[in-house]
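[1] Sequence first, predicted model second:
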Amino acid sequence: MSQLRENPVAVAIVLAALLMGSQAFAVDATAQNSTLRDRVGGGNIVTHLTGAPTAQMYQALRGVGAKLGRVNSYGWRDLDRKPTPRNFDAAMREAHRHGITPIILLEYDGSYQFLERPQPIGSYDDWFAAGQVLSRRFRPNGEWARENGIYGWGATVFTAINEPDVLANIPRDDYRDALAGFADGVHSIDATLRVVPGGFATCNSAADATLRGYGPAIAGLLEDGRLDGIDLHTYYNAKWYPLTRGREFSAQTCFDRVKAAMALKRDINFYATEFNVSRDGAWEDPNLAARLFLTAFWDEVGVVGSDGKRSATVLALPWNLGDTGRFEGPGYAMAASEAPWKPDSRAKTLRTVLALAGDMTFTALDVRAGRFTLENDSAQLMVWQDLPGWTETPGTVWEVQLPEWAERAELWGWDGKRRDIRVSAGKAVISGLAGNETYMLRLPKPRR
């Protein structure tokens, strides 16, 4: 325990694990004052799987100190398009037992219509019924919670139709009507619940800001508020989406381009149910992937709204925390081993960030300068994206304006604490940086 007393980040990791335990806590990731931890999680927690894959994901979420899990179902309705909400029951019990707040995703793939018994996307009325049934059952204090004697816990974010722009074989008008019905059904039960279209892939993968036409198709639903925001999947890749070439290859850039393509006037929210740095090709080295992951993480959680200041990110879920590469190959696998789960280098970086700043909230965001500030009662954290194209003044020296109470500082990078620094009120000049990476400066608040 002496080592823990000397290392506040280690203490934070232990406390986070103890607090998460087997008890579930209500998390509202949509609140503007939500902490960083409230916005981070993982998926998929698929309803038709039991045993090792699901257990592995919960070990991973607990291991990094995250609170959210995307729970997705392929069996949420029958072949006659009638909702079968109890398909989620077991997954909800498991999520509650592990202290993870569910983000519900209804899967639909346009290829289903080509099966022996076709499953067309369905009408507005079909999706309205689904929205009503699922939200009535799984919202906080809903039917499922009351049946299980649970208070203050449930799903507040409901999403549908993941990556429609990949196969792009769902008619755009039918897609819009489905989401309109789903949103109206959910909101007929509880107007405070959030409805979001399932994530889109092609701004990232094909530089298509129209998302194969699916973005403009739902622009009206985003404008009138029935849809809370847009979910963009971002896979940073050395060849196809190289963040090393600047903010042109960022979540913020895609978010802004997609909104412009839809000609939106309303300031919508940003969701990221999948993102990661691909550990392959020129980025195969695990340490390089972890270093770039830190930049990617702050890109995702640091997305701002139209005024350039408002925090727009509701949630950011790395893909895939639980996989060792056995299921989808090594590129995005963030587990070094199974049973027990052990983190790879990127997951270790995520664990470090959440230990440092998981219980902090944003107090300032300046994307153009690549600088963010977060704070809680015990410390302040300053973040600098010190890479060419991510900040106005990349280099080996970081000039920081400090609060009056500052007495000491800790410089952190992707691999942990780099050094302790004696500071005083005013400007600190931190020299001798290697540059070309993201840095974090933690300022512990003096005890009074």
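    Good, I have the coordinates. Numbering: from 1, shown residues only.
[2] hey, let's count contacts and neighbours off CA atoms from now on
    Noted.
[3] mind checking the longest helix of this protein?
    In the chain, with assignment by DSSP state H, the single longest helix is helix 172-189.
[4] Please name every helix or strand in contact with that one.
    When contacts are defined as 3 or more C-alpha pairs under 8 Å, 6 or more residues apart in numbering; DSSP states H and E, helix 172-189 packs onto helix 124-138, strand 194-197, helix 214-217.
[5] next, the one to line up against it:
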Amino acid sequence: MIRCFIILFLLASLKSFGQCNIPQNTFANNVYFFSAQVNWNVVSGAHHYKIRYKEIGTSPWSYKNNIDSTSTSRVLNNLSQLTSYIWQIRAHCDTISNFSNWSQVDTFYTTTNICPTPNNLTTSNITHMSAQANWDLLPTAHRYKVHYRILNTNTWSNLSLINGNSDSTNIPVLQQNTTYEWQIMAFHDSTLNMGSLWSQSDTFTTSTFIPAPFNPIVNTSLGSTICNSPSSLLVEINQVTNEPDIDNSTITTDGGYFDIGSVNTGDSVGYASYNSTTQNINSTLRAGLIVGPNYAIINSFDSNGDLIGFFAIENTSTGVRVSTTSPNDGNNYTTGYTSQVNFTNLFITPNVSGNLHIVIDIESELNDQIYYSDTVFIQCPSAIYENINSNQIIETYDIYGRKIIAKKNTICINRLNNGRVTKQVVIE
């Protein structure tokens, strides 16, 4: 009785599996160096499909699971170039155990003659930390991919995909005095399936890094030198290639104040710019957090409205202070630039005549420190203005107080129409 039950169970199981048909008419097309499309006919009643594939002569299979039941093709990516593969597919007619046997084995070989490889590789503009990779354009290329590594090592580093109209790109963040190799491949479609083979390697050696001394050139200026008046406050800094990067800087004065009480959050209070061989950035300075009349954060926004930095401004017991910290780019040295910061009419000059001292303290990322000092003379004009041509003599007297007519070689006392009295000697 037990034996009959087992036989009936096996027959029922075989009947159940037999209800899920094996996919037919399997074939591969659109085969390239790194991808291939596999195809089959729809199986009636299929819930989903499963594909397995591998290089011929190897043991482990790779799988594509849960392929939609309405699909009749699938692209296999990340294949090895110039390699023979086998693949099979089976249908799953439910989510549990009702699936077909694997289909007949189909094969394909990853090669193509319609995906040419870039050639004529050269390297230029080699420095201690970067190099420019160059190649000939391919008319059918949609994207390029470049990878590079230290010569005789195993690990490649990849750059971001490059537009098909470009014939060069920069390889950054390299080690000094080191030999590298690089290669390039082309993708000839937007889906990145039609990739070429990698090119032959080109090699280059980076130069030895020679740092420049930390010596930023600083210039300051005021828009007005009239006392107790609104003025722009401009600071310009220049650094040459290979100087240590600036970490933080502080600007102080021994007079004047910031009219923080006159601005609201979001108000424009000036501009900033940064210009180098690789970047040109113009930004707007806007009031951010305002903490009373003597302290505020000034935010810097680029042309896209993105926050790229900020300054702290404050009024002190003797004048003003501006402080900022530069973002660290990871290499501690600059490629050279000119930057400007201009607070427009936010600074109020001192209310007395005399010298105004502007001091800038700058510290590098390597802890170098320099001080810069500039002196501006602030002038308070006299409150009394005279127009000499408008003064008229209405009466003239001699030294005894007698009214006379002015004569030559005589001391005359003149009374003017503005109430003033002058003494005059006319000499022949």
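    Noted; the coordinates are in hand. Owing to the predicted nature of the structure, the values given are computational and were not obtained by experimental measurement.
[6] TM value for the aligned chains?
    TM-score of the superposed chains, computed with TM-score structural alignment, normalised by the length of structure 2, equals 0.16; 128 aligned residues with a C-alpha RMSD of 7.8 Å.
[7] ok, and which of the helices and strands packed on helix 172-189 of structure 1 has the densest surroundings?
    With neighbours taken as mean count of other C-alpha atoms under 10 Å, those reach their highest mean count in strand 194-197, at a mean of 25.
[8] Toward the C-terminus from that one, list the very next helix or strand.
    helix 202-206 (DSSP states H and E).
[9] If we go by neighbour counts, what in that next one is buried?
    Within helix 202-206 of structure 1, the residues that count as buried by 16 or more other C-alpha atoms under 10 Å are T202, C203, N204, S205.
[10] tell me which strands and helices that helix is in contact with?
    The contact analysis (3+ C-alpha pairs under 8 Å, 6+ apart) places helix 202-206 of structure 1 against strand 234-236, helix 251-261.
[11] Mind doing that once more with 7 Å?
    Helix 202-206 of structure 1 sits against no helix or strand, with contacts defined as 3 or more C-alpha pairs under 7 Å, 6 or more residues apart in numbering; DSSP states H and E.
[12] Look at G309 of structure 2 and say how many residues are nearby.
    Residues lying near G309 of structure 2 (other C-alpha atoms under 10 Å) number 16.
[13] What strand or helix carries it?
    For G309 of structure 2, the host element (DSSP H and E) is strand 307-315.
[14] Show me which positions of that strand end up buried.
    G309, F310, F311, A312, I313, E314, N315.
[15] pretty sure Q239 of structure 2 contacts S276?
    No - Q239 of structure 2 is beyond contact range of S276, at 9.7 Å (criterion: C-alpha atoms under 7 Å).
[16] of those two, who's got more company?
    Ranked by neighbour count (other C-alpha under 10 Å), Q239 of structure 2 and S276 place Q239 first, with 22 against 17.
[17] picking that back up, mind checking which of the helices and strands packed on helix 172-189 of structure 1 is nearest D231 of structure 1?
    The closest of these to D231 of structure 1 is strand 194-197. By C-alpha to C-alpha, the value is 6.6 Å.
[18] circling back to that earlier point, not counting its own residues, what contacts the strand holding G309 of structure 2?
    Outside strand 307-315 of structure 2, the residues that touch it by C-alpha atoms under 7 Å, 6 or more residues apart in numbering are 257-258, 294-302, 320-324.
[19] Based on its surroundings, how many neighbours for I162 of structure 2?
    The burial count for I162 of structure 2: 17, using other C-alpha under 10 Å.
[20] Now do the closest residue to it other than its chain neighbours against Q183 of structure 2, distance only.
    With C-alpha to C-alpha, 6 or more residues apart in numbering as the criterion, I162 of structure 2 has its nearest non-adjacent residue at 4.9 Å, and that residue is Y144. Separation of Y144 of structure 2 from Q183 of structure 2 (C-alpha to C-alpha, to the nearest Å): 10 Å.
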